[in-house]
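[1] Pasting a predicted model and its sequence here:
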Amino acid sequence: MNEELLNGAKEALASEKYHQAVLKFEELYKESPTEELNIYLSNAYYLDNQFVAAERIVLESIEAYLAEEPLFNFFQNVLIKNDSFILLREIIGTADFPGEYKERVLEKISSAEIGSSSNMAETNKKIANQFYHMADEPISVQIARFQTAKKLPLLLWLKSARFLLLDPFIHPIIRSSVLESMQKMRLQEKVNMYWLDEKEHPLNTGDLLPIQQTKSYIETNQILNEEVDVNDPILGEQLHEELRLQLMYLYPFAENVITNSTLWIQVLSSSYTEVTIDEENEQIKAIIKWQNKMQKYTKSMIQSFKNSE
C-alpha cells in the first residue's frame, strides 16, 4: 500500500478537506479494497455529501460494519440518508445485535420513514405505483423495481407487497423475494401467496425460516458438496447457483417438493454430466417436471436481461 498516499488521505480527512480525501481514498481502495479502506472511503464520501456513493461502498463490505455498534451506527446513517429503509430493516433483522439495540435502530428507521412520507410523498407514490403495477413488464424491469421499492417506508411497501404475493402474472422470483424480505425483516404478518402450484396459500411470515436454514437447503447443498464439488469445483459452483434459484422459486414450500434430496441432485446433475437416471421412475418423473418448470422461469429471466442490454 502507498503509505504516503494513505497518510495524505488521512490528513485531508482530518483537516476537513473531504473531496481531496475522497480522491485519495478512491485511488487507494481501487488498488487494495480492504475493509479498513472501505470504512475510510465511505466516511469520506459521507462527509463530502456523496451519500449514494457512500451507500454503494458500505454495501460492498457489510460484514465490516456489523463487527461493532459504532460502525453500524454509521452504516445505518448512510442507508437512512438514502431512504433505503427496507434494506436496512432486512439487515438489522438478520444481524446479531442485542434486542434492545435493534429496537432503537428500528425506532430510528420509523422516525425517518415518517419524514420520508411527508417530504417524499410524490416520489414514494410513484415508486409504489410502479412496484404495484409491474406484471406486464419484463422480469429485468420487475427486479429493478423490486430493488427501488426498498426505498419505500414499510407501510407503503407492505401494501404493494401483499398484492404482489397474490399476483399470478408476476415472475415467481419476485413473489419469493418479497416473502424473503418479510422474513428477513422479522415481520409478523398474515399474508396469502400465489405459489407454483397455482394455488393460494395462507402464511404467517413470523413462522418462516431463512432459506439457508430450511431442511431442503441444508440437505441438497450438503450432497452437492460431497458428490460434485470435491470432484469438479467448477461444475459444483454452477449447480449451486441453479439450486439456489430452484430453492428461491420453491420458497417457502420446498420440503413439499424436494422429498428426496439425493434424487433431486442426481436429476439436477444429469443435465450437465453423463450420469444416467431412470426416467421411468415415478419420483424422478416428478422431479424432472418440477425442474423443467423452474428452468423455464430461469431462461425467461436470462433472456429478459439479454434483451435489456
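    Nice, thanks for sending it over.

[2] contacts and neighbour counts: CA atoms only from here.
    OK.

[3] ok, for residue 29, nearest residue in space, not its chain neighbours?
    Nearest residue to residue 29, sequence neighbours excluded (Cα to Cα, 6 or more residues apart in numbering): residue 37, at 5.9 Å.

[4] Structure two is appended below for comparative analysis:
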Amino acid sequence: MKTIAQLITAGETAATAGKWSLAASQFEVAYQQEQSYVLNLKLVTALCHTKKFMQASELALEYEADYLKTDQTADVLIDCLCQSQQFIQARLSAQQRAKIAPAWLQATKKQLSVAEQLAETTMQQTLKTTMKQFYHLSDLPVTGQMTRLAAAKHLTYAKYLTAAKFLLVDPFLHQLSRVEVLYTLKGLGVESPVTFQWLDETSLTVVPNALPAMGQDHVSLAVQAALQQQLAHQDAVLYESLQGLLSLQLMYLYPSPEKIVTSAQSWVALLIGSQTGQLSPKLTVSEQKMLDSQQKIQQLNLELAQ
C-alpha cells in the first residue's frame, strides 16, 4: 500500500503528463487519509480537468476561506461553482473575496453573468422547474424547505432575487427559512430595499447589504454577554446548553432583535427561568411580551422536528 507521500508524488507525475484521471484517483486516496488545503487544491484541480465539477466544488468549499485568499485559487473555486451551475454559491463566495479584493470582483461578475446567460439558454426548463419549486417552498415541511433552499442556489441571480422577494413575505413560510433567504441576500450584497415579514408577522423594509452579521448587532451581543455574566461561572453545563438555544433565538429575531428585547438581562433571566422551571410569577408587561416571543420561538422549533 502506498504512503500518502507516494500517492501525492504519483498524482503529481500523472498531472504533469496530462493524465488527470489517474492524478485525481491518486490524490483522492491520499485525501481520504489526510485532509489539508494543499492536497485539496491538487485534488480539486485534477477533478476539474476531468470535468467532475460538482465533486470538485463540494471539496473546494471545505476550504473556502483558503481558496479566497488569492486571485488564482479564488478563480478555481468560482469556476468549479459556475461549471456545476451553483451560481448563488459562486456569488456568495465572490462577495467574500471582494472584501479584500474589490477589483477582482468586477472581472468575476462578468464571468458569472456570462455563465448565467449560458444557463438561461441551455438549462431553461431546469431553471424554470427549480424556480417554481423555490416559489412553493412553504408547501413543504421545514425539513423539505431546507433541501429546496439548497437546490435554489443553482438558480441564476436574477431568478433567485425575484423568488426571494416573494418568499420574504410569504406568511406560510417557516421563519427560519425566511431568515435564511434574507441572509443569503445579504451575502449576495443586494443593495436595493426588500420587504421582510418578521417574527411578529409585521413587515420590515430593509437593505440586505446594510444588515449586520447574524448575532453581531448591539442587542445580540448584549444578550450573549448577559448569559455569560449570569451563568458562565455559576453553571457551565447549563451555560453551554443555553448558548446554542440563545443563538437559535437570535436567528428567529434577525435582523431586528431590538423590536422585542427591551432588556438583555431580562431576556436571559426569562430564558433561564423557562428552561429550569423557575419563572417568576410576577412579570412586567415588557417581560411578558418577551416571554411570549420566547414561547413562540419554542413552538416554531417543535415544527423543525416534524
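    Received it, and whenever you're ready, just let me know what you need. Because the structure is a prediction, the values reported are computed rather than measured.

[5] And the residue nearest to residue 29 of structure 1, how far from residue 9 of structure 1?
    Here the distance between residue 37 of structure 1 and residue 9 of structure 1 works out to 11 Å (Cα to Cα, to the nearest Å).

[6] joint contacts of the two?
    residue 25 (Cα atoms under 8 Å, 6 or more residues apart in numbering).

[7] more crowded one of these two?
    The neighbour count for residue 37 of structure 1 versus residue 9, taken as other Cα atoms under 10 Å, is higher for residue 9 (27 against 17).

[8] Spell out the secondary structure type for the more buried one.
    helix (DSSP: H, G, I helix; E, B strand; the rest coil).

[9] what do we get in structure 2 for it?
    Structural correspondence for residue 9 of structure 1 with respect to structure 2 (TM-score structural alignment): residue 11.

[10] hang on, isn't its match packed against residue 22?
    Yes - counting by Cα atoms under 8 Å, residue 11 of structure 2 touches residue 22, with 6.9 Å between them.

[11] Not including adjacent chain positions, what is the nearest residue to residue 167 of structure 1?
    Spatially, and ignoring its direct neighbours in sequence, residue 167 of structure 1 is nearest to residue 194 (6.8 Å; Cα to Cα, 6+ apart).

[12] quick one, what contacts the counterpart of the one you found in structure 2?
    Alignment note (TM-score structural alignment): residue 194 of structure 1 maps to residue 197 of structure 2. Residue 197 of structure 2 makes contact with 168, 169, 170, 171, 178, 203, 204, according to Cα under 8 Å, 6+ apart.

[13] ok, now which ones touch the aligned partner of the second one in structure 1?
    Pairing criterion TM-score structural alignment: the partner of residue 169 of structure 2 within structure 1 is identified as residue 166. The contact partners of residue 166 of structure 1, taken as Cα under 8 Å, 6+ apart, are 192, 193, 194, 200.

[14] can you list contacts of stretch 178-187 of structure 2?
    92, 95, 149, 161, 164, 167-168, 196-197, 208-211, 251-252, 254.

[15] what range in structure 1 does it sit on?
    With TM-score structural alignment as the criterion, stretch 178-187 of structure 2 aligns to 175-184.

[16] Go through the host helix or strand of residue 6 of structure 2 and flag the buried ones.
    Assigned by DSSP states H and E, residue 6 of structure 2 falls within helix 4-16. Using 16 or more other Cα atoms under 10 Å as the test for burial, helix 4-16 of structure 2 gives 4, 7, 8, 10, 11, 12, 14, 15.

[17] Check which element follows that helix along the chain.
    Later in the chain than helix 4-16 of structure 2, the nearest helix or strand by DSSP H and E is helix 20-33.

[18] Could you give the residue range in structure 1 aligned to that following helix?
    By TM-score structural alignment, helix 20-33 of structure 2 lines up with residues 18-31 in structure 1.

[19] before we move on, the earlier item: export the contacts of residue 166 of structure 1 to CSV and append columns for secondary structure and distance to residue 186 of structure 1.
    Output for the contacts of residue 166 of structure 1, formatted as CSV (DSSP: H, G, I helix; E, B strand; the rest coil; distance: Cα to Cα, whole Å):
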residue, secondary structure, distance to residue 186 of structure 1
192, strand, 17
193, strand, 17
194, strand, 21
200, strand, 22
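
[20] With distance to residue 59 of structure 1 as extra columns, can I get those residues in TSV?
    Converted to TSV, the contacts of residue 166 of structure 1 look like this (distance: Cα to Cα, whole Å):
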residue	distance to residue 59 of structure 1
192	32
193	30
194	32
200	35
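
[21] any idea which of these has the most stuff around it?
    residue 193 (22 neighbours).

[22] now that residue: how far from residue 93 of structure 1?
    Taking Cα to Cα, one finds residue 193 of structure 1 at 22 Å from residue 93 of structure 1.

[23] swap in residue 253 of structure 1?
    22 Å.

[24] before we move on, what about residue 122 of structure 1?
    Using Cα to Cα, residue 122 of structure 1 is found at 28 Å from residue 93 of structure 1.

[25] More neighbours: which of those two?
    A side-by-side neighbour count of residue 122 of structure 1 and residue 93, using other Cα under 10 Å, places residue 93 first with 20 against 11.

[26] What does that one correspond to in structure 2?
    In structure 2, residue 93 of structure 1 lands on residue 95 (TM-score structural alignment).

[27] helix/strand/coil for its match?
    Residue 95 of structure 2 ends up helix, using three-state DSSP.
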